[in-house]
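**Q** Need coordinates for the following:
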Amino acid sequence: MSYVPKTIGEVILEHINRTTFLPAMQREYVWDTDGIEKLFDSIMGNYPISSFLFWKVREEKKNLWTAYKFFSDFNKEAPHNEEANFAGINQDIYLVLDGQQRLTSLFIGLKGSYRYFYYSWKKTRLYLNLFKEPKRSDNPEELTYEFAFRENDQPSQKDSRPQYWYLVGDILNFSSASAARSDIRTKLSGTDSQLIENAVVLIEELHSRLFTEKLINYYEERSDDSDKVVEVFIRANTGGKRLEYSDILLSTATAKWRTLNARDEIHDFTDDVNDIGSGYNLGKDFVLKGALYLTDSLPIQYRVKNFTRPNLEKIENNWDSIKSNLRDTVRLISRFGFGDKNLISTLALLPIAFYLKKADKKNLVDSTQKDDVRNQLVIQKWLAIALLKNAFGGSSDTTLKNLQDVLNAQSDFSVFPYAAINEKLGIESGFTDAEINNLLTTAYGSRYSYLILSLLYPDRDWRDNIYHEDHIFPKSSFALKGLKAQGISEEQIVNYQRYFNTVINLQLLTANENLEKNATPFNEWLPTRDTNFRRRHSLPDMDCYGFDKFMDFVEKRRILIAEKLKQIAM
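**A** The predicted structure follows:
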């Protein structure tokens, strides 16, 4: 592996936004002004600024990819890059795979401005105080030089130190250090000679760092294999925010959609579905996989080579339907309390979305008709069981394709075909005794506890209600110190602590019920409930629900829940 050395000045003046751009897979610029100031301090202090990774795209292939320009004038109110136009660029181009934040910071510091809000909106540019003597501190966080983003070059009246604020970008006007040195001597004529010498030294250092020393070293990735470039990009960025495989596919899609901007559409739609209900963390990977899955006769393998122009045109033509079915799927599962934490496999949503597409009933999710409500509950139960059985845990494209084939083979879409889907998944529609025993040991707040509890309420009205997992016998009652203070035996303490935080001691209450109950002892709170409360929450019929009867409660409720889960078979 060999690196290409360049000076900062050469890259800024000759390459950025001329032959070097940002691929659509890059996230947006995130640095604040102090980060830029620290970068320039490191450069002046002769600290390394790490290496860079550029992807060389041959001229004849450059139009396959959408790219974006680097910011010069950055505005925190509108932090979106402008799309690059390759017209008139008759040569190979470079897309920056690693180093975007640093290169953008250099470009802003030398050629542009940074607009941000601090009590009011301020448009600032990078300056260097040429009168500050550079002294290294023992504190590595303290800067040696005084770079600062300012609205102008006027000295601060609140600071009595010597100040001469030099606009850093002006150094680009001089082809040699001697010319820059002569210019600053002229401007500072009549000033204290020691301050002038300090300014001259800093100007010479600044010019040398930008135009003489080759501080930018980048590796050229020249592969035409897009999938390899994806992997190179992801590996290069694992130290920061994990970037999704979809990001580079978005670059392809953006270049090939005819009327819509794929990047904006997919970003906006991903944000849209993630705001449904209590919120989700569905990524662009999920949305793009859904786009492939919900478009007829497309391969669902998630590879760049499948994002050809004809395939992407099919997705674009089908985009409204894709959004509608994915959105309705998320709305439906949100209604039943499936949240980001318990949605163990997002791929399990795709067969539901495909079914909604095939059923083609626009109001199925919002319908209150008896048959539609029954169908909604079938989907809820199927999803909970499939997730609890980890049916999509090792899901592959083959699994999803098989379920697609099952749904395509159906002639009747009045009811979600759970039996045919489960047969293809190789799972039963109910639970074995061994599975039930395992489910009953599930702890409060785990990824599975809500799924199990939701199956215990087949007749519940889930629409627009939020349900909380509640400890029937309050959690606070089981603190070790309190149990010992009550004189409970060591053996009983072990049993109490084994079961109090499991599904056996949990129920789903509305938010208001849970707030009202709080830590009230169960034997005091139960008499305040309606006559159907025990049946509704699968509670055993006991003469007394005192704390000392907890183990009796555990044994009786274990039997009730086990029976209910046995009967849950679809």
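
**Q** switch to C-alpha atoms for all contacts and neighbour counts from now on
**A** OK.

**Q** Touching, Leu282 and Ile276? I think so.
**A** No: the pair Leu282 / Ile276 is not scored as a contact, 10.9 Å apart, by Cα atoms under 8 Å.

**Q** got any residues that touch both of those two?
**A** Residues touching both Leu282 and Ile276 (Cα atoms under 8 Å, 6 or more residues apart in numbering): there are none.

**Q** Which strands and helices lie in contact with the longest strand anywhere in the chain?
**A** Ranked by residue count and defined by DSSP state E, the top strand of the chain is strand 120-129. Counting contacts by 3 or more Cα pairs under 8 Å, 6 or more residues apart in numbering; DSSP states H and E, strand 120-129 is packed against helix 100-111, strand 113-118, strand 147-150, strand 165-167.

**Q** In TSV: the ones you listed, plus mean neighbour count and distance to Ser429.
**A** Formatted as TSV, the helices and strands packed on strand 120-129 follow (neighbours: other Cα atoms under 10 Å; distance: least, Cα to Cα, whole Å):
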stretch	mean neighbour count	distance to Ser429
helix 100-111	22	50
strand 113-118	16	57
strand 147-150	22	64
strand 165-167	21	71
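
**Q** Present the ones you listed as TSV; the columns should include distance to Val406.
**A** TSV is the format used below for the helices and strands packed on strand 120-129 (distance: least, Cα to Cα, whole Å):
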stretch	distance to Val406
helix 100-111	45
strand 113-118	54
strand 147-150	61
strand 165-167	67
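
**Q** out of these, nearest to Leu565?
**A** Leu565 lies closest, by Cα to Cα, to one member of those: helix 100-111, at 53.4 Å.

**Q** Next, the angle strand 113-118 makes with that closest one.
**A** Computed by axes from the mean of the first three to the mean of the last three Cα atoms, to 10 degrees, the angle separating helix 100-111 from strand 113-118 equals 100 degrees.

**Q** Next, the second sequence, to be compared with the first:
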Amino acid sequence: MEGKENIENTLKSANSKGDSFSFSRDYLMRLLLVLADAPTNLKIESFDKKTIQKIRDDWENLSKAFINMVETLVSIGLSDGFLTSYNATMPIVYFIYKGGKINSEGAKKEIRKFLSISMAKRLFGVASNDALRSTRAALQSYDCKKNPFVLSIFDSVTLTGNRTFKVEETDIDYWLDNYTIGPNTYIILSLLYPTLKLSQESFHQDHCHPHVSFDDKPISSLGLSEETVREWQYKRNLLPNLQFLEGRENESKNKTPLKDWIADGNTIKFLPSGVSLELKDFDVFFTERRKLIRGELIRIFNIKIITE
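**A** Here you go, the predicted structure:
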């Protein structure tokens, strides 16, 4: 009974932090297997007597490592709505459990990168047991007590389907051209806006050119082809037309055309210079801002560009 109460109390504590989470009992049971260096398959036989005893004996440290990780998620502005893979957080808990520290800004930056790659590339969504075993093995050969949490810990990890934690230009292009506003764009924006205190203020994903400007009625006045209209209506929700904006400011901006909003003294990050902000020139704005964001992501992930 005590073990069950410990699990329920720990989950209740974790899920109530920040803007709330949805850590499940299955998640915590699998996490305990990961931390105990046991088989990660969530099956009865995985919980042999030795593993159960290890969990009982070290429950305090196991649960502290988990709660520490959750508090770190809160500090970098994440909550249930922005986590597409809870399993991706388990290697972070393992790092903490093995004596690692993640309180520095440098460590938090690397955790953002790790989670953004894990979720954007869906590394823990397919063959999750393989992903958990492989990342744990990388951490087992790493001195967590003496070294910081860095993305490069997982450079040698290759998962089922030849998937890796390395980011290539093709990955960035895929994110920019396919991920519409939601959890994936949020965590990528968090990389692009590293100085924002996401845990202290409510930041919204704002459309640079307002979402409503692309609705059928207003956009029809531009005389665009039906194909272009549909293309722009898709592009409005992609990263090159998104920014972080404090909640109250976003509500104030609302339907204001981008040109007017900038003319009122506001600005946006990655604003291309010398480019028209009229809606009729959206394609040029989108293309040029995409280049700026792409360049910054290439810098963040330290991708070496090979020129012929």
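
**Q** separation between the most far-flung residue of the second structure relative to its centre and Leu258 of the second structure?
**A** Going by Cα atoms, centre = their mean, the residue of the second structure most distant from its centre is Gly223, 38.2 Å out. Counting by Cα to Cα, to the nearest Å, the gap between Gly223 of the second structure and Leu258 of the second structure amounts to 20 Å.

**Q** Looking at the alignment, what corresponds to Arg290 of the second structure in the first structure?
**A** By TM-score structural alignment, Arg290 of the second structure lines up with Arg558 in the first structure.

**Q** so where in the second structure does the strand or helix carrying Lys357 of the first structure end up aligned?
**A** Following DSSP states H and E, one finds Lys357 of the first structure within helix 349-359. Under TM-score structural alignment, the counterpart of helix 349-359 of the first structure in the second structure spans residues 89-99.

**Q** contacts for that stretch?
**A** 31, 34-35, 61-62, 65-66, 68-69, 102, 111, 115, 132, 135-136, 139, 144-145, 149.

**Q** buried set for it?
**A** Going by neighbour count (16 or more other Cα atoms under 10 Å), the buried part of stretch 89-99 of the second structure is 89-98.

**Q** Run a quick neighbour tally on the closest residue to Arg536 of the first structure other than its chain neighbours.
**A** Excluding the flanking residues, the one nearest Arg536 of the first structure by Cα to Cα, 6 or more residues apart in numbering is Tyr457, at 7.1 Å. Tyr457 of the first structure: 16 surrounding residues under other Cα atoms under 10 Å.

**Q** With the first structure overlaid, how far apart is the helix of greatest length in the second structure on average?
**A** Counting residues, the longest helix found in the second structure (DSSP state H) is helix 282-300. Taken against the first structure, helix 282-300 of the second structure registers an average deviation of 1.5 Å after superposition, with mean Cα distance after the TM-score superposition for the first structure.

**Q** ok, how many other residues are close to Leu453 of the first structure?
**A** 19.

**Q** Counterpart of it over in the second structure?
**A** By TM-score structural alignment, Leu453 of the first structure lines up with Leu189.

**Q** Could I get the contacting residues of its match?
**A** Contacts of Leu189 of the second structure (Cα under 8 Å, 6+ apart): 239, 243-244.

**Q** now the host helix or strand of Tyr450 of the first structure: how far from the chain's centre is it?
**A** For Tyr450 of the first structure, the element it lies in under DSSP H and E is helix 449-454. Distance of helix 449-454 of the first structure from the chain centroid (Cα atoms, centre = their mean, to the nearest Å) equals 26 Å.

**Q** helix or strand right after it?
**A** For helix 449-454 of the first structure, the succeeding helix or strand toward the C-terminus, using DSSP H and E, is strand 467-471.

**Q** Between the two ends of stretch 519-526 of the first structure, what distance do you get?
**A** Using Cα to Cα, the two ends of stretch 519-526 of the first structure sit 12 Å apart.

**Q** which non-adjacent residue is nearest the residue mapped onto Phe23 of the second structure from the first structure?
**A** Taking TM-score structural alignment, the alignment pairs Phe23 of the second structure with Leu282 from the first structure. Once flanking residues are discounted, Leu282 of the first structure sits nearest to Asn274: 6.2 Å by Cα to Cα, 6+ apart.
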